[in-house]
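Chemist: What would the 3D arrangement of this be:
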Amino acid sequence: MDDLTHLFSAYFYEAWDEYEYGSWEEAVDDFAHRSPDRVAGAVVGLQALLDEPLDDRALDERLRALGCTFVSDLGDRAWLVQLRDRLRSASAGAQSLSRAN
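Modeler: Below is the predicted model of the structure:
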């Protein structure tokens, strides 16, 4: 399973917000904490997804195929940008911590 599919299917499955997390940010932070080795791959996958010329419906279908059922009020594309940026920040923070040790 690639890193992006892992993120979506393990953290944004059908009832993720009912049982485990209070927000998508909390889910992403947990992913970055539990799977730091997958963060860079997920960022690359998100960027590749964002670079595809998909309309809103096709992007929604792609997300569902990857296991993501989350629907943001922002819309899929804007949320994916925020998700990518949050993962980049988490990755940068983890790299800073590992260099300090």
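Chemist: contacts, neighbours, all on C-alpha from now
Modeler: Fine.
Chemist: what does whatever helix or strand Gln95 lives in rub up against?
Modeler: Following DSSP states H and E, one finds Gln95 within helix 76-100. Contact partners of helix 76-100, identified using C-alpha atoms under 8 Å, 6 or more residues apart in numbering, comprise 25, 28-29, 32, 36, 39-40, 43, 46-47, 50, 56, 59-60, 72.
Chemist: Could you pull out the buried residues of it?
Modeler: Neighbour counts over helix 76-100 (16 or more other C-alpha atoms under 10 Å) mark 76-77, 79-80, 83-84, 86-88, 90-91 as buried.
Chemist: I'd like a version of those residues in JSON lines, one that adds distance to Leu7 as further columns.
Modeler: Output for the buried residues of helix 76-100, formatted as JSON lines (distance: C-alpha to C-alpha, whole Å):
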{"residue": "Asp76", "distance to Leu7": "15"}
{"residue": "Arg77", "distance to Leu7": "17"}
{"residue": "Trp79", "distance to Leu7": "14"}
{"residue": "Leu80", "distance to Leu7": "12"}
{"residue": "Leu83", "distance to Leu7": "11"}
{"residue": "Arg84", "distance to Leu7": "12"}
{"residue": "Arg86", "distance to Leu7": "13"}
{"residue": "Leu87", "distance to Leu7": "11"}
{"residue": "Arg88", "distance to Leu7": "14"}
{"residue": "Ala90", "distance to Leu7": "14"}
{"residue": "Ser91", "distance to Leu7": "14"}
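Chemist: Now the second one, please; I'll put the structures next to each other:
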Amino acid sequence: MNAEALQTQLAQLQQKVAKLLVQHRQLKQALQEANIERKQLRVQNEKQKEELKNFQNKIKTSKIVATIATTPQQNAAICQKIEEYVAEIDKCIAQLNQK
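Modeler: Model prediction:
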């Protein structure tokens, strides 16, 4: 091989390395963005799970109240009291989980 052919091959190799470096940076950036999005989705998922749990508790409370109370005022009072108990229990569970 002569020097000119080696120079050409070296130049081609340098171009390929430069392209690979650009590709690497782009992929690294895309990975960082995907990781950020994944974290955001996990937070959103946890919030939705908590909301679902709250709705399920309200449904259970409504069913309990419906079997106990006879007037709408009693329903509201019992429902409020049960929700207070559930909220207090949730606080206790959260405190226990922190320890």
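Chemist: TM-score for this pair?
Modeler: Put the two chains on top of each other and the TM-score (TM-score structural alignment, normalised by the length of the second structure) is 0.34; 47 aligned residues with a C-alpha RMSD of 3.9 Å.
Chemist: Can you say which two of the contacts of helix 76-100 of the first structure are spatially most distant?
Modeler: Pro36 and Asp56 (29.7 Å; C-alpha to C-alpha).
Chemist: the more surrounded of those two?
Modeler: Pro36 (17 against 12; other C-alpha atoms under 10 Å).
Chemist: For the more buried one, list the residues it contacts.
Modeler: The contact partners of Pro36 of the first structure, taken as C-alpha under 8 Å, 6+ apart, are 91, 94.
Chemist: which residues in the second structure form helices?
Modeler: Here the second structure has its helices, by DSSP state H, at 3-68, 72-98.
Chemist: Apologies, that question was intended for the first structure.
Modeler: Listed in chain order, the helices of the first structure (DSSP H) span 3-11, 16-19, 24-34, 36-51, 56-65, 76-100.
Chemist: Specify the angle between the last one and helix 24-34 in degrees.
Modeler: In other words, helix 76-100 of the first structure. Using axes from the mean of the first three to the mean of the last three C-alpha atoms, to 10 degrees, the direction of helix 76-100 of the first structure lies 40 degrees away from that of helix 24-34.
Chemist: Distance from the chain centre to helix 76-100 of the first structure, please.
Modeler: 10 Å (C-alpha atoms, centre = their mean, to the nearest Å).
Chemist: Same check on the fifth one?
Modeler: Taking the mean of its C-alpha atoms, helix 56-65 of the first structure sits 14 Å from the chain's own mean (C-alpha atoms, centre = their mean).
Chemist: again, but for stretch 3-10 of the first structure
Modeler: With C-alpha atoms, centre = their mean, you get 7 Å for stretch 3-10 of the first structure.
Chemist: What residues of that stretch count as buried?
Modeler: Buried, per 16+ other C-alpha under 10 Å, within stretch 3-10 of the first structure: 3-9.
Chemist: Now tabulate the residues you listed in JSON lines and tack on distance to Arg99 of the first structure.
Modeler: Converted to JSON lines, the buried residues of stretch 3-10 of the first structure look like this (distance: C-alpha to C-alpha, whole Å):
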{"residue": "Asp3", "distance to Arg99 of the first structure": "24"}
{"residue": "Leu4", "distance to Arg99 of the first structure": "26"}
{"residue": "Thr5", "distance to Arg99 of the first structure": "29"}
{"residue": "His6", "distance to Arg99 of the first structure": "27"}
{"residue": "Leu7", "distance to Arg99 of the first structure": "25"}
{"residue": "Phe8", "distance to Arg99 of the first structure": "29"}
{"residue": "Ser9", "distance to Arg99 of the first structure": "31"}
